[in-house]
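Asker: Turn this into a structure:
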Amino acid sequence: MNATTSPAPASTTAALQLKDQLVLVTGGARGLGAAISTAFLEAGARVVINYRNSAQAAAQLAARYPERALAIQADVRDPEQLAALAAAAGAHFGQQITTLINNALVDFSFNGEARSKADELSAEELSAQFAGSVLAPVAAIQAVLPGMRAAGFGRIINIGTNLFQHPVVPYHDYTATKAALLSLTRTFADDLGPSGINVNMVSGGLLRTTDASAATPAEVFDLIASGTPLRRVTTPEELADAVLFFAAPGSRGVTGQNLIVDGGLVKG
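Answerer: The predicted structure follows:
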């Protein structure tokens, strides 16, 4: 070995196949979360379907995959509940959570007419979104980190938005906190990379249709569709496919990235 050649790492943990992963999807019972949970289950993974209020939807989804799905109630804003969830999942499946999808969106509706404009935005609104979209993902990461570090493998995928690149509606609180989550995605990627943990973000635009976007007028969907190269609005299933990419072995060399999945509406 010459003086300019760096030695190879002493060991490299092989990426786990999807079928060998235990995946936690926060807010995994409805809307985009249900699409993500279903995509992982169809790929053969074991999935913890987290919910706060949607007990029936979570139970129905879990019942479709009785050997590989488990519904667990927890408010993602409560670190103690998240720690208990991680412990319960490990006891049930006999393995620790390997893959975390920070998807939960707490008490938010995509209705631009009902959102506060610049001169109305309050500290309370910003604080509420910060609790659900920044503090909660951090707490979820901290709850699953011990298991990931012990395994030398982890995949963390945060759900973001294209709105801070293309702020066409006044979702000030939502957009600001998702921008903060992207920053944490990149700093956590650097912090956790030596432990074999990849951290990435998948950012959608308005999805057609979830519970959160049900209040969006049809003409808004049509306007967005007309501005995309694909001439249609992205579906939850299409975004879920991108999430699977970041969990699959083929993305083992990718971390700290933000993939925008919106039919080409936003570039870069």
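Asker: Could you use CA atoms for every contact and neighbour count after this?
Answerer: OK.
Asker: The stretch 151-268 of the chain: helices as residue ranges?
Answerer: Ranges of helices within the stretch 151-268 of the chain are 172-192, 218-226, 236-247, based on DSSP state H, counting those that start in this stretch.
Asker: Residue 68 is nearest to which of the ones you listed?
Answerer: Each of the helices of the stretch 151-268 of the chain has some distance to residue 68 by C-alpha to C-alpha; the shortest is helix 236-247, at 16.6 Å.
Asker: ok, and what's touching the closest one?
Answerer: In this structure, residues lying in contact with helix 236-247 by C-alpha atoms under 8 Å, 6 or more residues apart in numbering are 18, 31-32, 35-36, 39-40, 99, 155-157, 200, 202, 204, 207-210, 251-252, 254, 261.
Asker: Based on its surroundings, how many neighbours for residue 229?
Answerer: 11 (other C-alpha atoms under 10 Å).
Asker: scratch that, residue 217
Answerer: With other C-alpha under 10 Å as criterion, residue 217 counts 12.
Asker: now residue 219
Answerer: 9.
Asker: for residue 214, same thing?
Answerer: Counted with other C-alpha under 10 Å, residue 214 comes out at 14.
Asker: how close does the nearest residue to it once chain neighbours are set aside sit to residue 262?
Answerer: What sits nearest to residue 214 in space, not counting adjacent residues and going by C-alpha to C-alpha, 6 or more residues apart in numbering, is residue 110, at 7.6 Å. Residue 110 sits 16 Å away from residue 262, taking C-alpha to C-alpha, to the nearest Å as the criterion.
Asker: run this one through as well so I can compare:
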Amino acid sequence: MKNFKGIALVTGASRGLGSEIARTFVENGYGVIVNYYQNKERAEMLVDELGKENAIALYADITNKRDVEELVNQTIQHYGCINIIINNALVNFRFDPNAQEPVHELSWGKYVEQFEGSVHGALNTIQAALPYLKETDNARVVNIGTNLFQSPIVPYHQYTTGKAALVGFTRNMAKELGQYGITVNMVSGGLLQTTDASALTTEEVFNIVASNSALNRVTTPKDVAETVVFLGSDRAKGITGQNIVVDSGLTMN
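Answerer: The predicted structure follows:
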């Protein structure tokens, strides 16, 4: 087996931002688990692109604890270790401003669905992988958030609220897991041009985002992926509990 810099599990990696994160990890010398839920074919196509010596496609519904435990077990069987968790999977949501329900039509179930995807999914991966993360000297967890809870250009109520909860989750995990040398951070991208999730976003919205950002551009999946890989590396060993926003300067902290 190759001498990798580390082994990264990327949830929801068969498409969109997840596939770009997986691609960027491989480009930087890491082995990758391409986790998928519904699209096995696209996950396997990505593995073919990345090289079967560099990546493996594994199924799991990240909201199902047993699925995630089996995912980690298969990872250990294949690579022998795991030291990076990227909680990226997006559960049943698309960025379509025309389809977003107004507040008077929203059901609590829609919120719960996003909490399940954002927070429960991240809890499952961390709990399943924790024994192995503790065994390494460079364990990293990166949760994928959004800048929308700081600047809700479109009020995607349930999605944004789920990701806002993920910030608190991230910081509490950073505090508790720091004793083991495990860093836990969050990367919050802006609207990405273009992923499957943002394919229905109107040109008008993209133009508004570009015109209001400091760089006068819409953020790309590669912009976010590069930051994620940095936080997964040894170079970021002194950074934990942070939410780093990558949105071309649309929001500023």
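Asker: Just give the TM-score of the two.
Answerer: The TM-score (TM-score structural alignment, normalised by the length of the second structure) is 0.96; 250 aligned residues with a C-alpha RMSD of 1.1 Å.
Asker: Show me just the buried residues among the contacts of helix 236-247 of the first structure.
Answerer: Among the contacts of helix 236-247 of the first structure, those classed as buried by neighbour count (16 or more other C-alpha atoms under 10 Å) are 18, 31-32, 35-36, 39-40, 99, 155-157, 200, 202, 204, 207-210, 252, 261.
Asker: how much space between the counterpart of residue 67 of the first structure in the second structure and residue 26 of the second structure?
Answerer: Under the alignment (TM-score structural alignment), residue 67 of the first structure maps onto residue 53 of the second structure. Applying C-alpha to C-alpha, the value for residue 53 of the second structure to residue 26 of the second structure is 10 Å.
Asker: And residue 3 of the second structure, by the same measure?
Answerer: If you go by C-alpha to C-alpha, the gap between residue 3 of the second structure and residue 26 of the second structure works out to 12 Å.
Asker: Now do the strands for the second structure: every range, in order, please.
Answerer: Counting by DSSP state E, one finds strands in the second structure at the ranges 7-10, 31-36, 55-59, 84-87, 140-146, 183-189, 243-246.
Asker: would you list the ones you listed in CSV and tack on distance to residue 43 of the second structure?
Answerer: Converted to CSV, those look like this (distance: least, C-alpha to C-alpha, whole Å):
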stretch, distance to residue 43 of the second structure
strand 7-10, 11
strand 31-36, 6
strand 55-59, 6
strand 84-87, 16
strand 140-146, 19
strand 183-189, 23
strand 243-246, 26
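Asker: Residue 112 of the second structure: which of the ones you listed is closest?
Answerer: strand 140-146 (16.6 Å).
Asker: Onto which residues of the first structure does that closest one map?
Answerer: Under the criterion TM-score structural alignment, strand 140-146 of the second structure matches residues 155-161.
Asker: Over to stretch 193-206 of the second structure?
Answerer: On the first structure, the counterpart of stretch 193-206 of the second structure by TM-score structural alignment is residues 208-221.
Asker: What is the end-to-end distance of that stretch?
Answerer: With C-alpha to C-alpha applied, stretch 208-221 of the first structure spans 8 Å between its terminal residues.
Asker: One more: stretch 239-251 of the second structure?
Answerer: Using C-alpha to C-alpha, the end-to-end distance of stretch 239-251 of the second structure comes to 21 Å.
Asker: Would you mark the buried spots in it?
Answerer: 240, 241, 242, 243, 244, 245, 246, 247, 248, 249, 250, 251.
Asker: any idea how far the residue mapped onto residue 102 of the first structure from the second structure is from residue 224 of the second structure?
Answerer: Using TM-score structural alignment, the partner of residue 102 of the first structure in the second structure is residue 87. Counting by C-alpha to C-alpha, the separation of residue 87 of the second structure from residue 224 of the second structure is 13 Å.
Asker: before we move on, the earlier item: let me know the closest of the buried residues of stretch 239-251 of the second structure to residue 79 of the second structure.
Answerer: Distances from residue 79 of the second structure to those, taken by C-alpha to C-alpha, are shortest for residue 240, at 25.8 Å.
Asker: all helices of the stretch 1-150 of the first structure, in order?
Answerer: Counting by DSSP H, counting those that start in this stretch, the helices of the stretch 1-150 of the first structure are 31-42, 55-63, 79-93, 123-130, 136-151.
Asker: Can you say which of these is packed in most?
Answerer: Among these, the stretch with the highest mean neighbour count (mean count of other C-alpha atoms under 10 Å) is helix 31-42, at a mean of 23.
Asker: Give me the contact list for it.
Answerer: So helix 31-42 of the first structure is contacted by 18, 23, 25-29, 46-47, 49, 61, 65, 68-69, 103-104, 209-212, 236-237, 240-241, 243-244 (C-alpha under 8 Å, 6+ apart).
Asker: residues in the second structure aligned with that helix?
Answerer: Aligning helix 31-42 of the first structure against the second structure (TM-score structural alignment) gives residues 16-27.
Asker: quick one: that stretch to the first structure mean distance?
Answerer: For stretch 16-27 of the second structure, the mean deviation from the first structure after alignment is 0.3 Å (mean C-alpha distance after the TM-score superposition for the first structure).
Asker: related to what we said a few turns ago, so between residue 87 and residue 224 of the second structure, which is more surrounded?
Answerer: Neighbour count, other C-alpha under 10 Å: between residue 87 of the second structure and residue 224, residue 87 has more, with 28 against 23.
Asker: Quick check: that one touching residue 140?
Answerer: No - the pair residue 87 of the second structure / residue 140 is not scored as a contact, 11.0 Å apart, by C-alpha atoms under 8 Å.
Asker: Look at the closest residue in space to residue 211 of the second structure that isn't next to it in sequence and say how many residues are nearby.
Answerer: Leaving out its chain neighbours, the residue that sits closest to residue 211 of the second structure by C-alpha to C-alpha, 6+ apart is residue 217, at 7.2 Å. Neighbour count for residue 217 of the second structure, taken as other C-alpha under 10 Å: 19.
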